[in-house]
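Visitor: This is the structure alone, sequence omitted:
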């Protein structure tokens, strides 16, 4: 799946919890940046301390 900056995707955390994350794009080092829609927190994939799985793009697309 090719990610689109500004779109919201559903992800499943290793705990089984489903979250909605907006993909903010990649930085100059190639790290993908995300924004948790529910918590308002931004983060890069390099800083995640748990496993997760991208499930789908949300119907509304953000």
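Guide: Perfect, thanks for sending it. The model shown is predicted, which means the values in this text are computed figures rather than measured ones.

Visitor: When you work out contacts or count neighbours from here on, use the C-alpha atoms and nothing else.
Guide: Will do.

Visitor: Could you say which helix or strand holds the residue nearest the centre of the chain?
Guide: Centre of the chain computed as the mean C-alpha position; nearest residue by C-alpha atoms, centre = their mean is residue 21, 3.9 Å away. Per DSSP states H and E: residue 21 is located in strand 18-26.

Visitor: who's in contact with that strand?
Guide: With contacts defined as C-alpha atoms under 8 Å, 6 or more residues apart in numbering, strand 18-26 is touched by 3-13, 32-38, 62.

Visitor: let's bring in a second model and compare:
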């Protein structure tokens, strides 16, 4: 699944935990950005230290 800008997706972490992340799109230096809808934290894919996958659009 290719994420679309400003849409929320259900993400499954390698631990099996499900999260809701909003796709913010590419930023500078080709980083791809997301925001965790529960915590409000914004992060780039490059900063993630665990395996995850998009399960569905929320």
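Guide: Perfect, thanks for sending it. Bear in mind that the values here come from a model prediction, so they are computed numbers and not experimental data.

Visitor: Work out the TM-score between the chains.
Guide: Taking TM-score structural alignment, normalised by the length of the second structure as the basis, the two superposed chains have a TM-score of 0.91; 58 aligned residues with a C-alpha RMSD of 0.9 Å.

Visitor: The residue nearest to the centre of the first structure and residue 29 of the first structure, how far apart?
Guide: Here residue 21 of the first structure is placed at a distance of 21 Å from residue 29 of the first structure (C-alpha to C-alpha, to the nearest Å).

Visitor: What of residue 52 of the first structure?
Guide: 21 Å.

Visitor: more crowded one of the two?
Guide: Comparing residue 52 of the first structure with residue 29 by other C-alpha atoms under 10 Å, the one with more neighbours is residue 52, at 16 against 6.

Visitor: Once you drop chain neighbours, what's closest to that one?
Guide: Distances taken as C-alpha to C-alpha, 6 or more residues apart in numbering place residue 13 nearest to residue 52 of the first structure, at 4.3 Å, with adjacent residues excluded.

Visitor: number of nearby residues for residue 25 of the second structure?
Guide: Residues near residue 25 of the second structure, counting by other C-alpha under 10 Å: 16.
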